[in-house]
Each structure stands twice: as structure tokens, then as C-alpha cells.
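Engineer: Got a predicted structure here, sequence first:
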Amino acid sequence: MCSVFLTSHNTNPAFGLVPICGAVQWSAVGNRVTVVLGAQWGDEGKGKVVDLLAQDADMVCRCQGGNNAGHTVVVDSVEYDFHLLPSGIINPKATAFIGNGVVIHLPGLFEEAEKNERKGKGLQGWEGRLVISDRAHIVFDFHQAVDGVQEQQRQEQAGKNLGTTKKGIGPVYSAKAARSGLRICDLLHDFDQFSERYKGLAKHYKSMYPTVVIDVDGELAKLKSCMERIKPMVRDGVHFMHEALHGPPKKILVEGANAALLDIDFGTYPFVTSSNCTVGGVCTGLGMPPQNVGEVYGVVKAYTTRVGIGAFPTEQSNEIGELLQTRGKEVGVTTGRKRRCGWLDLVLVKYAHMINGFTAIALTKLDILDVLPEIKVGVVYNLDNQPIPHFPANQEVLQRVEVQYDTLPGWNSDTSAARRFEDLPENAQKYVLYIEEHLGVPVKWIGVGKSRESMIQLF
């Protein structure tokens, strides 16, 4: 006979008794993590939301991707650019954790840290606050070179490439899936053995891509130097995460890289990244159970942007797109490429919500719309003059959809000084409420500028 559920007298409500047949045993759910994810094609302003939440976090985590991601954080008028490091590391009291789902180019990691360290005080003592999972895979220089060659081949063979960042992300995730990759634990365990495996992998890539130049001795020397430097930072990631979840109460923040529509499974394939940047990637990329996922915040730009190629139903290849690009300074942090711009696509965001289950929305860059007399919002996709009830998986189908828009009045006034919802013009308030009602998800934050202070919190 199964026992009934009993609540313990522990002051932490996450700890209690659970019913099991024949006995009552402890179940410790432990601390729950707060997750910040992009709800479009990236570049939504996740770094700013993470920076806001990280100010009182005990731990900030990256769970997937590599230095193909780019988060910008502005603190005391200093602009920091993060690619591999969790941007929450800017909080001097927080531990930063790079999980097993992340792929790491070690020289790039140190270059990024040192560059940001020179900008200001934000990264002081970062080496003592960074923890790296021993199961994370390593990006080698030849992965980056191969990435570039593959893009060139796609262009020559099919007339178009994928628009990758050429940071080696696809090749290293491919090696991971093919079980030929090398991990941080391999580097630290036995460098001679690691060197032999590295040489074998380099030979394999050289046989497939003869034009790629691989400096085996030079890269091994760099890796040996990096090995000594990262050794104090490396932990068994699963054990580290378990301790964090089941130790004293902690505020743990997970910052997703890339975004829902770039997810390898759910994004606009094949124009996607190579990792799971939806909520499932949090569990597999950190080594934690799903019951420890708490709030899931989706970051939504007040319009839509996309870097590179691929279907973009609400794109505005006109003066509206140019205005959004110019006012929004829409240039990729990692690539330096101009972002394509268009109206807010709520079909796309609702699809992202179906996958991630957002508990609240952070709406960013509302101020970029300040000068528009009217604003359109994509609400339905029509295919062959019929509405379709889902977001298409096939790129060719997505290219063919016609967007049905709702048109809302603009507000033609500056919102950048607003610090409360009531400070926004009436039509700006209506725009926010329209998005909230259409998605069925509350808007918790509204961004009206680049700085920390330019974020309105509604609840």
C-alpha cells in the first residue's frame, strides 16, 4: 500500500516526503534554477536581462553553445562583450559555471576574459569565480578552419551557405556526436595520451579537407599552456551542479545562448546552430533533473531580427527595416554583420512558448519603435490563402507563407526615460498589453534603453 504525501517541517518548501509503496522516503527537490532564453532568432537582449537578474545571483551558468554567441552588458557606461563566459560573471559575488553542453575554444576563453578585464572592474577576480565542467568538449583551431571551408563548399555547391560564425561550433558538435571529440577531462587526465588522440583527429580532418592548414605542434603547445591555467577551475560538473542544487538555498541563474528558432531540433533547420538552446538543453547541458527548473523567462525583442540567411516571414526589406536596423544598432556582436529586421512575429514567439513554457516575458528595445506612426504585428500565417495552425518545419513552406498583420497605433514620443509602466505613453502600454494577451504570458520587464537602469519591472 502506498503512503500518503507528507510535508516535512523543513523550512525549505522544496524538501518533503513523497509517497512510495511500503515506506516513506525523503525527496529533496532542492534549489530551482531561473532560466533566461531567447524566444526569436537570437540578439533579443538576453545579456541585459541576465545582468539584471545576476546582480543578486549566487551562481550563473551557461548550458550550451560556444563562442558563436554574443551577449552585451553595459555597466557604469562600460560595454562588456561576452561569448563563452556567462555574462553574469560581471557580478563579483557570483560563481560562474560553464556546463558540459558548452563547447570551449580555450585560447578564445582567455582572450575574451582578458579583453573584458581591461575595460573595467567588472571581471576582477574572474579566475577564482569560474568553474568549468570536465565533460565540456574542446573546440580546436582546425574545427574553426574546417567551419570556414564547409561554408565555402556550400556556397560553391548549392549557391548558398548556412551563415555560420565560423567559430568551429558545427564541426565540434559533429565530432561530439560521432564520438571522436575530446573533452576537458581528456586534456587534464594524461597530456601524452591526449596529444595522440588530437593528432589522430587532426589527421582525420586533414584527409577530408586537404586545404586546411593544421599546426599540430603549435596548437598542442597552446593547449598545454591552457591546461595548466584551467586546472584549478575544472570540476566534475554533475557533482558540482548537484551540490549547488541540494546544498544551502542559492539563487541559480541559467543564461541560454542563441535562441529558440536556432535550436538544432526546433529551429528553422538547416539555418540553425548545433545545440539545443531551448529549455531541454538546460538539463542536458548542466547535468540536472527537470524538477529543478523553476522560472523560465523568454526574452522577446519588440520587433524581429535575424542574422544570416533563412526564411524570415515578417522581414521588411524597405525603409522600415532600415530604420529598425539603424535605430536599434542591429549589428552582430560576434560576426559584425548587419541584422535583418522586421515586424514582431507573434506566430514565431507563440511557437517558442509551446516548446519552452515561458513563465514570463522580458520585452526589450521598445524604445526603438518610438518614432513609428503605426506598428504592425504578425499574428497568422496563411498558406495558399488558408491559415495554418502551426509553425512550419520545412524551410520552403516557411518561405511561402503570407503573414496576416494586426496594425496598432504608434506613440511618437520618447520612452527612454520611463521607469514605470505608467510612465509609458498610452499606445506603448497598449502595445505591451496586446503582446501579453496574444501570448497568454505576462510581460515582467520592458526594456527602453541599453543601461541597467533602462528596464521597467512590472511585478
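Structural biologist: Structure's in. What do you need?
Engineer: switch to C-alpha atoms for all contacts and neighbour counts from now on
Structural biologist: OK.
Engineer: and T314, what does it touch?
Structural biologist: When contacts are counted by Cα atoms under 8 Å, 6 or more residues apart in numbering, T314 touches T304, G342, W343, L344, D345, G378, V403.
Engineer: do the same with V139
Structural biologist: When contacts are taken as Cα under 8 Å, 6+ apart, V139 is in contact with V103, I104, H105, L106, G168, I169, V172.
Engineer: Spatially nearest residue to it, not counting backbone neighbours?
Structural biologist: Leaving aside its chain neighbours, V139 sits nearest to H105 (4.5 Å; criterion: Cα to Cα, 6 or more residues apart in numbering).
Engineer: Tell me if I'm right that that neighbour and F140 touch.
Structural biologist: Yes: H105 is in contact with F140 according to Cα atoms under 8 Å; the separation is 6.3 Å.
Engineer: and which of the contacts of T314 is nearest A54?
Structural biologist: Distance to A54 across the contacts of T314 (Cα to Cα) is lowest for T304, with 25.5 Å.
Engineer: Helices of the stretch 1-150 of the chain, start to end?
Structural biologist: Taking DSSP state H, counting those that start in this stretch as the test, the helices found in the stretch 1-150 of the chain are 46-54, 106-119, 141-158.
Engineer: Could you save those as CSV and add columns showing distance to G128 and mean neighbour count?
Structural biologist: Supplementary listing: the helices of the stretch 1-150 of the chain in CSV, determined by distance: least, Cα to Cα, whole Å; neighbours: other Cα atoms under 10 Å:
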stretch, distance to G128, mean neighbour count
helix 46-54, 17, 25
helix 106-119, 12, 16
helix 141-158, 26, 17
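Engineer: here comes the other one, which I'd like you to weigh against the first:
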Amino acid sequence: MNHNIVILGSQWGDEGKGKIVDFLTDKADAVVRFQGGHNAGHTLVIKGEVTKLRLIPSGILHDGVKSFIGNGVVVSLQALIAEMNELIDRGVPVLRRLRISEACPIVLPVHVALDEAREAALGDQKIGTTKRGIGPAYEDKIARRAIRIGDLRHPEKLKQKLKILLDLHNFTLKHYYNIAEQFDVDATFQTLQEYAQTILPMITDVSAELNAIRKAKGKIIFEGAQGTLLDIDHGTYPYVTSSNTVSGTVSSGAGFGPCYLDAVIGITKAYTTRVGSGAYPTELFDKVGEHLGVKGCEFGTVTGRKRRTGWLDLVALKRAIEINSITSICLTKLDVLDGLEEIKVCIAYELDGKRVEYPPYDNADYVRCKPVYETLSGWKTASFDQRDYSKLPVQARAYVKFIEDYLKVPVDIISTGPERDQNIIVKNVF
């Protein structure tokens, strides 16, 4: 029996993690975010009602389940409180269910200004960030000058730290990026003091609480944001996010020992998408790509940006399987492939005339990779809303088996629609 499972994206994000976390939370005692910030977007659909989450874990809608934001998450207090209020207005008792680590770095307005300035300065070479200030906030964390949630407890110390931080960033904005806007210490301090009234009662020792649940044989879901191929170390650098998105980050981002994890579920879209710049060998620019985008509703939860679309890439997915030690796959949006005459799957790359079995780490090499495809038959019978594996179209089952055989990892869950219960459970992951 699995008690502690990691659920993360195995591609470039937007794989449908939120839906699966929400679905599995019925069997959990706690759900934890362990990295990223409000640049993540998880969409839940329950009986037709859409809930869009950015910072708050996707288990928040379940009564009797604790939701935690771990120390590996950078937190915009403005965004968090706005998200909390949206849920509270709908009757969700967020203040009772949600707890936050005091070690979380705070995303400040000056971080957003820096993010925007950098993207503008890069021009055609821009990364494609969400411009939410995530990268600059992580930089301050690594430079050991971050303002953290726990600093809200100590106003005098907070103000001193703010002055040092804002002096630095105001100088950079003015003298490097030629931006006149300056951020006032007193105004920023006052805003943080106002946020503190809501946030301080929610602070807890997340690591201690999680380990108490573990010792009591409770069940915990660790919810990843973004996707493996956007990992700061293992993704298409520099076109990546600013955090480690892989399973190993659970330990550092939530204070939970790696040997206590029982399973890692890789949420995998039946095709691929990505937002922003960077290598993408299987990207499509034809009618099939348009079909995937329209039928799959491929627009970003946070920014609304149109996602790039392409065929499933098993080369990149194999990397994700290995660096995350993924034990099973949840295949999402299989129904988006309904109606296609044929389906292509990338099984290798060709780079400079040579066959490549792993993605290059250098983006400049990656963009030169050409996909080597295996072509499979499509299916006309709808897989949408199917709950029984045996009743899937024969060709759809062949597609699933092809993926399993290549990756040597089982597909335990298949999502056949956006609703919470539109799934085929091949094997219980808990």
C-alpha cells in the first residue's frame, strides 16, 4: 500500500495535474505544494463548476484534508489572499484547511517589475516567463536576502531587510533597465503588515506536521507545479522555470525525507504542449496541431496564452521517467485524439545525422533535433467519458500499450475528460 505519493508533470507542464490531485484527494489526509509560485495554474472541473488554482494545493476543496504550502514555494501574498478570497466567497473554509511554511520566500512587487524589465530587454530572445516575479524571488532566496513569511512576525527586522533589498533592486531598475519606477520601503512595509493579519495565523512547521501525519500512517499527496522538462537543471535551459520541478524537490521543498516516498505518478498528456520559448521537436503547425489546441482547450490557466501543440515525445518522456523515478503514468486528454486518422509518436531524435536516444541538455542542440516517428492507427469511436478500459477503442488501447512498452512503466490511470470522475482506473495508486 502506498501512503505518500508524488504527483508531478512529466512534460512541459499543463498535463492536468490539478484534476488528478483533486480526484485522488478523496483518499488522502494532506496535499502539499513543494515548489513554484503563482506562475502555476491548476484547473479543476467538478459538476461543471470550474475552479482555477495558482498557489493553493488542489486538495483544498475536500473537507477533512489538510492543505500545505511548503518552504520550496515562493509566495505572492497579494495573489494568495486574492485566491483565498475567491474560494471563501464560494464557501470553501480556506482559513481552516490551509497552512503555510514560515520559510517561504515572499514575491514582492519589485520582483514583478524586474521580471517584466528582463523579458522586455531580451526582446526576441525572451524566456517567455509569466512575468509574475518568480525568477527574481528565487534569486533573492539563493542570495540569502529574501523576505520570508516568518519575517512578518518581526516588523523591525522586516523593515531593515526591505530597505536593503529595495535599495538594490531600485538601483538595478533605474541604472540598468532605465526604468523610472521606484519601490518605496514604507509603502511596501505597510502593505506587508496588512497582509500579515491574514497570513500569520496560517503559519506552521510544515515539515513537522507532515512527518506527524506519516507516523500516524496517514496518506499524503505532494503536488508538483509546471513540468519536468521545465526543471531549472534538467529542462531546456535557459527556457525553463526558476525552480526544480522533479520529485527530488519534495525533500528540500517540504522537509520530507526521500525514503518516505512510496510512489511517483507522472501526469502525462497523450500528446505534448508547451508555453513560452524553447526547443520542441514534435511541435505541429498544421491542421492536426490546430485540432489538438482547439479540442484540448490549450490555453494557459494563469496567463491565457495559447499553448504550442505537438505529438507525444517519448524521448523526452523517458528522461522524465528516469530522473523522477516515476513508478506509474496517468495519461490525460486521451479523448483529444478521438477522430484522428493516424497518430504519430516520437521514438528517437536525429541530430547531425546521428540517432539520439536522450534529449540534449543544450537548447541550441535541442532545437536542431528532428523527430523520428512511429505511426499508429487513430480511432473513430469516442474515448471521451469512458470509465471502462475494456471498452476503449482497440486502437486507443494499442496506443496506451505502445507507450507502456517503450517506457517500461505502467499506465495506471487514464483521464477521459475534464470532470473529476471522468477517469479509467487501471490500478489503484494508493
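Structural biologist: Looks like it came in fine. Note that the structure is a prediction, hence the values are computed from the model and not measured.
Engineer: how about the lengthiest strand in the second structure, which residues of the first structure does it hit?
Structural biologist: Ordering each strand of the second structure by length in residues (DSSP state E) puts strand 342-351 first. Against the first structure, the aligned range for strand 342-351 of the second structure is residues 374-383 (TM-score structural alignment).
Engineer: Just the ones of the contacts of V139 of the first structure in strands?
Structural biologist: Among these, the members falling in strands are V103, I104 (criterion: DSSP E).
Engineer: Among the contacts of V139 of the first structure, which one is most surrounded by other residues?
Structural biologist: Looking at these with neighbours defined as other Cα atoms under 10 Å, the largest count falls to V103 at 29 neighbours.
Engineer: Can you tell me the residue that sits opposite that one in the second structure?
Structural biologist: When the second structure is aligned by TM-score structural alignment, V103 of the first structure is paired with V74.
Engineer: From I81 of the second structure, how far out is that match?
Structural biologist: Taking Cα to Cα, to the nearest Å as the measure, V74 of the second structure falls 14 Å from I81 of the second structure.
Engineer: show me where the stretch 251-400 of the first structure has strands.
Structural biologist: With DSSP state E, counting those that start in this stretch as the definition, the stretch 251-400 of the first structure shows strands at residue ranges 252-255, 293-301, 304-306, 340-342, 344-345, 360-364, 374-383, 386-387.
Engineer: mean deviation of the third one from the second structure?
Structural biologist: If I follow you right, that is strand 304-306 of the first structure. For strand 304-306 of the first structure, the mean deviation from the second structure after alignment is 0.3 Å (mean Cα distance after the TM-score superposition for the first structure).
Engineer: which bit of the second structure covers that strand?
Structural biologist: Residues 272-274 of the second structure are where strand 304-306 of the first structure aligns, with TM-score structural alignment as the criterion.
Engineer: what residues does that stretch touch?
Structural biologist: The list of residues contacting stretch 272-274 of the second structure from outside it, by Cα under 8 Å, 6+ apart, reads 11-14, 280, 282, 298, 307-313.
Engineer: Contacts only, for M59 of the first structure.
Structural biologist: By Cα under 8 Å, 6+ apart, M59 of the first structure lies in contact with A94, T95, A96, F97, K250, K251, I252, L253.
Engineer: Repeat the analysis, applying 10 Å as the threshold.
Structural biologist: By Cα atoms under 10 Å, 6 or more residues apart in numbering, the contact list for M59 of the first structure reads 33, 86, 88-89, 91, 93-97, 129-130, 244, 250-254.
Engineer: now swap in S207 of the second structure and tell me
Structural biologist: For S207 of the second structure, the set of contacting residues under the criterion of Cα under 10 Å, 6+ apart consists of F68, G70, N71, S101, S251, S252, G253, A254, G255, F256, G257.
Engineer: go on, I321 of the second structure?
Structural biologist: The neighbours of I321 of the second structure, taking Cα under 10 Å, 6+ apart as the test, are S10, T228, V264, I265, G266, L314, T327, S328, I329, L407, K408, V409.
Engineer: What residue in the first structure is paired with Y195 of the second structure?
Structural biologist: In the first structure, the residue paired with Y195 of the second structure is C226, using TM-score structural alignment.
Engineer: Of the contacts of S207 of the second structure, which count as buried by neighbour count?
Structural biologist: Buried residues within these, defined by neighbour count using 16 or more other Cα atoms under 10 Å: F68, G70, N71, S101, S251, S252, G253, A254, G255, F256.
Engineer: Just to check, the last one is in contact with A208?
Structural biologist: What that stands for is F256 of the second structure. Yes: at 8.9 Å, F256 of the second structure and A208 qualify as touching, with contact defined as Cα atoms under 10 Å.
Engineer: I'm done for today, thanks for sticking with me.
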